[in-house]
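> need coordinates for the following:
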Amino acid sequence: QALSQCGLPAAAVQAIESPDRELVNQLLKLDRYVDMLIPRGGAGLHKLCREQSTIPVITGGIGVCHIYADDSIDFDKALTVIESAKVQRPSACNSLETLLVNQHIADRFLPELSKKMAAAGVTLHASPSAMPYLTGGPANVVAVEEANYNDEWLSNDLNVTLVDDLDAAVAHIREHGTQHSDAILTRSLSNAERFVREVDSSAVYVNASTRFTDGG
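Okay, here's the model as predicted:
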């Protein structure tokens, strides 16, 4: 209706309303009718399109997003932001996948994180350094696997690992991130400015949820 009102062909924009995934496989072969595909979804969909499509494909948008909790954080405010980033819509590409926690606050902060995530139904995937502070808490905790750092969970799962300092947090993000959305929680202006300057992501946040933009 909107297209017709603007004098454009009503069939210029179409929607496939069926949730049947087999239709995706059919679409990937319609090179006679479709000039370009831009998949919007997780890594599995992107991989399927790259491998099966007979149509040129532009892929991107996968989000392995991080929050670094600095040693100067306000615990209550930090937990609220972390909950928003992880729980508000776990399947979104800018939801939180890995929480990096400064080792100097681990003994005090991680037990509080466990309570918050347990209430939200989040499973924590803990590094060896973080595990002792989470074991025995109310949240479901399992050991993180190295491959987990490179994948989107798209679910109520969260990697938790300790880092020595801001330098280590930035290094982790550079190694495992996808330049999508990353954030720092801190009361240090100098650390906030360094994080924004050194993390090369499309959206970099200070004391805000990664869910602030994109992802629906």
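> C-alpha from now on. contacts and neighbour counts both.
Noted.
> which parts of stretch 181-191 are buried?
181-186, 191 (16 or more other Cα atoms under 10 Å).
> with stretch 120-131 instead?
122-127, 130-131.
> that one: how far from the chain's middle?
16 Å (Cα atoms, centre = their mean, to the nearest Å).
> who's in contact with it?
Stretch 120-131 has contacts (Cα atoms under 8 Å, 6 or more residues apart in numbering) with 83, 87, 106, 110, 117, 134, 139-145, 156-162.
> how long is it from one end to the other?
19 Å (Cα to Cα, to the nearest Å).
> return the distance of P128 relative to E152.
Distance, P128 to E152, by Cα to Cα: 21 Å.
> which residues are contacting stretch 43-52?
Contact with stretch 43-52 is made by 25, 28-29, 39-40, 57, 59-60, 62, 151-152, as judged by Cα under 8 Å, 6+ apart.
> ok, 7 Å please
Residues from elsewhere that reach stretch 43-52 (Cα atoms under 7 Å, 6 or more residues apart in numbering): 28, 39, 57, 59, 62.
> count the residues that sit near the second one.
When you say that, I think you mean P39. By the measure other Cα atoms under 10 Å, the count of residues near P39 is 18.
> my guess is it meets G61, correct?
No. With contact defined as Cα atoms under 7 Å, P39 does not count as touching G61 (9.1 Å).
> the longest helix in this structure is where?
Counting residues, the longest helix found in the chain (DSSP state H) is helix 106-120.
> how distant is stretch 112-128 from the center of its chain?
So, by Cα atoms, centre = their mean, the centroid of stretch 112-128 is 16 Å from its chain's centroid.
> for S4, which non-adjacent residue is closest in space?
A10 (5.4 Å; Cα to Cα, 6 or more residues apart in numbering).
> my read: N102 touches I67, true?
No. The criterion here is Cα under 7 Å, and N102 misses it with I67 at 11.0 Å.
> could you also give me the structure for this next sequence, so I can compare it with the first?
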Amino acid sequence: MESLKTKVLEQIMLAKQASRQMALRSRDEKDKALFAIADQLIADEAAILAANEQDLSRAEADGQPASYLDRLRLTPARIRDLVDGLHQLASQEDPVGQVMESWTRPNGLAIKQVRVPLGVIGMVYEARPNVTVDAAAIALKTGNSIVLRGSHSAVHSNLALAGSIRHALSAAGLPSDAVQYLPYAEHESVDVLCTANGLIDVIIPRGGAGLIQRVLKQSSVPVLETGVGNCHLFIDSQAAYGMAEAIVLNAKTSRPAVCNAAETLLVHRDWPLTHQHALLKSLLSAGVELRACEQTKALHPDLADQLKDASDADWDIEYSALIMAVRTVDSLTDALEHIQRHSTGHSEAIVTEDLEAAERFLAAVDATTVYHNASTRFTDGGEFGFGAEIGISTQKLHARGPMGLPALTSYKYVVHGTGQTR
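This next block holds a predicted model:
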């Protein structure tokens, strides 16, 4: 009987062969394929939603929390969002072939630095089936192949989506083998993917801290690390109440299960007490469980029975739920020190009318994205105008922040001579 390792390697090798064809495809050919995928998703919507329902039913039976079910769920509106993302991605400039720099040496050699595809991307991710489409699309647009391995909890959804993508690729005249989906529940399939040196060019893990750390420890292939989002909102003493309330509620409640949702609220002690009180009541009314520091509870005794005690661990948790840690700080310096200790380097925001304080915050905070008077929820490839994103990198080498098209390219030097020798 064919071993799991053999089956996985066979799929990876098919992707490797397809990557050589993809690297030579024109922008028009790749964009035509993206539009074909969008049309196919609409045509297959009923089948995709039926497959997703199988995964949701099993997850509910297993007792998964509401935040997990939200990440797993597909709806007609979310499929339309995927279609819109594909259209937006097709409208983006193709980075492949772009000349990044060019110069001529004294000896007459003309040198160009030109963007090229990475080759074959391995993608390991959890729950969210939309990643299947986003990751495949951005890989294809940049002339890459991709091998996808989602969590087994979304296997029916992912197989349906991957089937639609492969069907559309074939119809558009591109190699369907450029998109491979590994349907195996065994962790060995991830291990094979992460150690397929010479076949896989980069591994991108996208999910919780456990998944990311497993891939980092197991992989002998270079890893483009995405990180968890313990995002902070700091309400400065000079914040306008209406703006602060709108930003905090959006960052926490609009979609609490995503990585750019705010998890910790830092409030300057000198912000008017009536504002502080109104904001806490607004969050509680929105169904947010607040885990507050002792100082916060002391400042709002009438809310003490509604505010849970924050433990030391609460400052480091990505809740992915309607839960928020709240701390009162005495100064901007205290807020910066708290963020430095507890941030995962994802997205951090300050709300203030004091431009000097805002500039200090933006310069001092070490994160992929820093905000002044805006919600952390904008850290997203689509919101940044990149079309679909393949993830949000919290590392500093090669790519950082929402990873759009250029993040899935490398470069090579093209040198033209007239017979020079050395």
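> any idea what the TM-score is?
TM-score for the superposed chains, counting by TM-score structural alignment, normalised by the length of structure 1: 0.85, backed by 211 aligned residues with a Cα RMSD of 2.6 Å.
> turn the buried residues of stretch 120-131 of structure 1 into CSV, columns for distance to F195 of structure 1 and secondary structure.
As requested, those are exported to CSV (distance: Cα to Cα, whole Å; DSSP: H, G, I helix; E, B strand; the rest coil):
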residue, distance to F195 of structure 1, secondary structure
V122, 27, coil
T123, 27, strand
L124, 25, strand
H125, 24, strand
A126, 24, strand
S127, 23, coil
A130, 22, coil
M131, 26, helix
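> format those residues as TSV; extra columns: distance to I173 of structure 1.
Output for the buried residues of stretch 120-131 of structure 1, formatted as TSV (distance: Cα to Cα, whole Å):
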residue	distance to I173 of structure 1
V122	22
T123	21
L124	19
H125	17
A126	17
S127	15
A130	17
M131	20
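> between those, which is closest to D74 of structure 1?
Distances from D74 of structure 1 to the buried residues of stretch 120-131 of structure 1, taken as Cα to Cα, are shortest for A130 (19.5 Å).
> what does T186 of structure 1 correspond to in structure 2?
Alignment note (TM-score structural alignment): T186 of structure 1 maps to T352 of structure 2.
> quick check: its match vs N373 of structure 2, distance?
For T352 of structure 2, the distance to N373 of structure 2 equals 7 Å [Cα to Cα].
> also L273 of structure 2?
Counting by Cα to Cα, the gap from L273 of structure 2 to N373 of structure 2 is 20 Å.
> between those two, which one's more packed in?
N373 (19 against 13).
> quick one: contacts for that one?
The neighbourhood of N373 of structure 2, defined by Cα under 7 Å, 6+ apart, consists of 350-352.
> alignment lookup: it to structure 1.
Alignment note (TM-score structural alignment): N373 of structure 2 maps to N207 of structure 1.
> cool, and Q180 of structure 2?
In structure 1, Q180 of structure 2 lands on Q14 (TM-score structural alignment).
> one more: H87 of structure 2?
Under the alignment by TM-score structural alignment, H87 of structure 2 pairs with no residue in structure 1.
> can you tell me the element H87 of structure 2 falls in?
Element membership for H87 of structure 2, per DSSP states H and E: helix 76-91.
> list the buried ones in that helix?
Quick answer for helix 76-91 of structure 2 (16+ other Cα under 10 Å): 79, 82-90.
> repeat for stretch 211-222 of structure 2
Within stretch 211-222 of structure 2, the residues that qualify as buried are 212, 215-216, 219-221, counting by 16+ other Cα under 10 Å.
> what of stretch 35-42 of structure 1?
37, 39, 41-42.
> tell me, how many residues neighbour D76 of structure 1?
11.
> that one sits in which helix or strand?
Using DSSP H and E, D76 of structure 1 maps to helix 75-87.
> helices and strands around that helix, which ones?
Packed against helix 75-87 of structure 1, as judged by 3 or more Cα pairs under 7 Å, 6 or more residues apart in numbering; DSSP states H and E, are no other helices or strands.
> what residues in structure 2 pair up with the very next helix or strand once past it?
Next helix or strand after helix 75-87 of structure 1 toward the C-terminus (DSSP H and E): strand 96-102. The aligned range for strand 96-102 of structure 1 in structure 2 is 262-268, by TM-score structural alignment.
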